[in-house]
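Participant: Using only what follows, build the 3D model:
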Amino acid sequence: MTEREGARALVHPEPGAIRLENVLDALSDPVRLSIVRDLARSDAELACSHFALPVTKSTSTHHFRVLRESGVVRQAYQGTTKLNALRRAELEELFPGLLDSVLTAAAAEAARLLAAPETA
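Facilitator: Take a look at the predicted model:
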């Protein structure tokens, strides 16, 4: 590995180091949850630039880092692009049903909020 490749290596927790409280904390933020929902709908790895997030680039970088460091996503560089993939299989093995339950609840909440009449 060259020095340049080493500088671009991203640290991910091993499955045994992933903790429930960190995963739940990562998923508790609406921006991070929207990232996870998008990743769950895709079979492909998605570039950070794919996501239309309502935050600055530096805040976006923070959200992706929280997801990576909590073990929710895996990130890898492809050239200058950082690709993101949901660690679905690992999360399912560690916390059976958790991710699907959170995604189902998030979809139900989004539908409920969309259907709710606006209040003045």
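Participant: okay, CA-based contacts and neighbour counts for the rest of this
Facilitator: Will do.
Participant: Which residue ranges of this structure form strands?
Facilitator: Secondary structure of the chain by DSSP state E: the strands cover 46-47, 73-78, 81-86.
Participant: Other residues contacting the shortest one?
Facilitator: Taking Cα atoms under 8 Å, 6 or more residues apart in numbering as the criterion, the residues outside strand 46-47 that touch it are 39, 81, 82, 83, 84, 85.
Participant: among those residues, which ones are buried?
Facilitator: In those, burial by neighbour count holds for 39, 82, 83, 84, 85, counting by 16 or more other Cα atoms under 10 Å.
Participant: Thought residue 61 was touching the second one, still the case?
Facilitator: No: Residue 82 is beyond contact range of residue 61, at 10.6 Å (criterion: Cα atoms under 8 Å).
Participant: what touches both of the two?
Facilitator: Once Cα under 8 Å, 6+ apart is applied, it turns out that residue 82 and residue 61 contact no residue in common.
Participant: one more to put side by side:
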Amino acid sequence: METWLTQPDLDDLDVGTVLQALADPTRLRIVRLLGQVEESTCTALDLPVKVSTVSHHVNILRQSGVVSTRLDGTARPSRLRRADLERRFPGLLDSILHATPPRAADQPATSDVSGA
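Facilitator: Prediction:
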């Protein structure tokens, strides 16, 4: 039998809480990485921060209802709550996963026209 950490019920998910959790760049990157795989542990996610920081962010995502985390021995793999989020907020997760990331501040916009 699988053991899952507590998470909000579907009816208790609040769009403001979900969006607030996703507003952090590290958490958004975690969600995008989890969108590419079935599930992952904090140590397996390719992020430029300490594992303890990733764990903290995953915990916030779980508490806001974005991810589910199960216990697997000493590991805690997490996955997106795709079906739950789609039922509660249709299209939200897909919009986030498929949104074009912002360009870096030091890169010129491709639509800029020089010499005008």
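Participant: Show me what residue 94 of the second structure lines up with in the first structure.
Facilitator: In the first structure, the residue paired with residue 94 of the second structure according to TM-score structural alignment is residue 100.
Participant: Residue 81 of the second structure too?
Facilitator: Residue 81 of the second structure maps onto residue 87 in the first structure, by TM-score structural alignment.
Participant: and its match, how far is that from residue 57 of the first structure?
Facilitator: According to Cα to Cα, to the nearest Å, residue 87 of the first structure stands 23 Å off from residue 57 of the first structure.
Participant: Looking at the two, which one has more neighbours?
Facilitator: Between residue 87 of the first structure and residue 57, counted using other Cα atoms under 10 Å, residue 87 has the larger neighbour count: 19 against 12.
Participant: residues in contact with the spatially closest residue to that one that is not a sequence neighbour?
Facilitator: Closest residue to residue 87 of the first structure apart from its sequence neighbours, by Cα to Cα, 6 or more residues apart in numbering: residue 73 at 5.2 Å. For residue 73 of the first structure, the residues meeting the contact criterion (Cα under 8 Å, 6+ apart) are 67, 84, 85, 86, 87.
Participant: what does residue 73 of the first structure align to in the second structure?
Facilitator: In the second structure, the residue paired with residue 73 of the first structure according to TM-score structural alignment is residue 67.
Participant: before we move on, the earlier item: touching, the match of residue 81 of the second structure and residue 74? I think so.
Facilitator: Yes: if you go by Cα under 8 Å, residue 87 of the first structure and residue 74 touch, sitting 6.3 Å apart.
Participant: mind listing what the most centrally placed residue in the first structure touches?
Facilitator: The structure's the first structure has its C-alpha centroid closest to residue 36; by Cα atoms, centre = their mean the separation is 4.1 Å. Residues near residue 36 of the first structure by Cα under 8 Å, 6+ apart: 27, 86.
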